[in-house]
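**Q** just coords:
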């Protein structure tokens, strides 16, 4: 499990080049196509990095590929939500909802 002092790790230290490219394109899409504010985009980026840190330890990989996202099951997302709640006891329902929306948005972008 990742400790809070080195959390979240950079995307470059967790993902393949292709995954980083998809992430960067998604960030641009949120801004250019969806018209999200800079604050929302920063929050989505942080949520995604948090998810990657969880995923890295969950699947035991420091080179997360796009295909790894396709292989995730509902139980993996439930584990992530539990991880969020356990590591952030003061996490508000709105923040949890935004975290879910962030990852949902990434998946939606990937299927476009």
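**A** Structure received. What you are looking at is a predicted structure, and each value in this text was computed from that prediction instead of being measured. Residues are numbered from 1 along each chain as shown.
**Q** From now on I want contacts and neighbour counts done on CA atoms only, so please keep to that.
**A** Fine.
**Q** Give me the buried stretch members for stretch 41-57, please.
**A** Using 16 or more other Cα atoms under 10 Å as the test for burial, stretch 41-57 gives 41, 43-56.
**Q** ah, wrong one, I meant stretch 72-83
**A** Going by 16+ other Cα under 10 Å, stretch 72-83 has these buried residues: 80, 81.
**Q** just to revisit the earlier point, and which of the buried residues of stretch 41-57 is nearest to residue 69?
**A** residue 55 (9.2 Å; Cα to Cα).
**Q** what sits against the residue nearest the centre of the chain?
**A** Compute the mean C-alpha point of the chain, and by Cα atoms, centre = their mean the closest residue is residue 48, 2.1 Å away. For residue 48, the contacting residues are 99, 102, 103, by Cα atoms under 8 Å, 6 or more residues apart in numbering.
**Q** Below is an additional structure, to be compared with the one above:
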């Protein structure tokens, strides 16, 4: 089976049977078509059973190197390829999983950004001077968040 035909089948499957969101379906399709384009541009076979791990690794290298994509974007593309390969195995379009053993690059952990004491004082001054309908509520909520370390979701549960 040709890769483009299998991609079409997979997109229909996740759209209709799995009922994935429009954005998810669009993203998966984009990622898989990018892989198909990569294979075609580099003279590789687009027959599903002839795709190798080496080609997937070269694709990842291409994404990181030539396209300068972030690790998170590359991880999503790897996830799309893995889901696609799993589907192809279940449907028996594929004899061997070409994504088996492919690991995602490590992503940087984003640390939370905190307000400085000066910024916090400015916020409190503004909230204390505000004359809107909800100004007292807003002031109390922000002071509670800032002084107790309460999470936003925990505050919402209190209301």
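**A** Thanks, I have it. Fair warning: this is a prediction, and the values are worked out from it, not measured in the lab.
**Q** Could I get the TM-score for this pair?
**A** Overlay of the two chains. TM-score (TM-score structural alignment, normalised by the length of the first structure): 0.68; 90 aligned residues with a Cα RMSD of 2.0 Å.
**Q** Do a quick rundown of the strands in the second structure.
**A** Per DSSP state E, the second structure carries no strands over any range.
**Q** just the helices in the first structure please.
**A** For the first structure, the helices defined by DSSP state H cover 17-32, 38-58, 66-70, 74-87, 93-111.
**Q** Distance from the chain centre to the last one, please.
**A** It refers to helix 93-111 of the first structure. Centroid displacement of helix 93-111 of the first structure relative to its chain, using Cα atoms, centre = their mean, to the nearest Å, is 8 Å.
**Q** Where in the second structure does it align, residue-wise?
**A** On the second structure, the counterpart of helix 93-111 of the first structure by TM-score structural alignment is residues 71-89.
**Q** That stretch vs the first structure - mean distance after superposition?
**A** Superposed on the first structure, stretch 71-89 of the second structure shows a mean distance of 0.9 Å to its aligned residues (mean Cα distance after the TM-score superposition for the first structure).
**Q** residues of that stretch that come out buried?
**A** Buried, per 16+ other Cα under 10 Å, within stretch 71-89 of the second structure: 71, 74-75, 77-82, 84-88.
**Q** which one among the residues you listed gets closest to residue 143 of the second structure?
**A** residue 71 (36.9 Å).
**Q** any idea how far the closest one lies from residue 88 of the second structure?
**A** 25 Å (Cα to Cα, to the nearest Å).
**Q** swap in residue 126 of the second structure?
**A** 58 Å.
**Q** count of neighbours near residue 122 of the second structure?
**A** Counted with other Cα atoms under 10 Å, residues neighbouring residue 122 of the second structure total 12.
**Q** Tell me the residue in the first structure aligned with it.
**A** So residue 122 of the second structure corresponds to nothing, using TM-score structural alignment.
**Q** can you tell me how far residue 122 of the second structure sits from residue 128 of the second structure?
**A** In terms of Cα to Cα, residue 122 of the second structure sits 10 Å off from residue 128 of the second structure.
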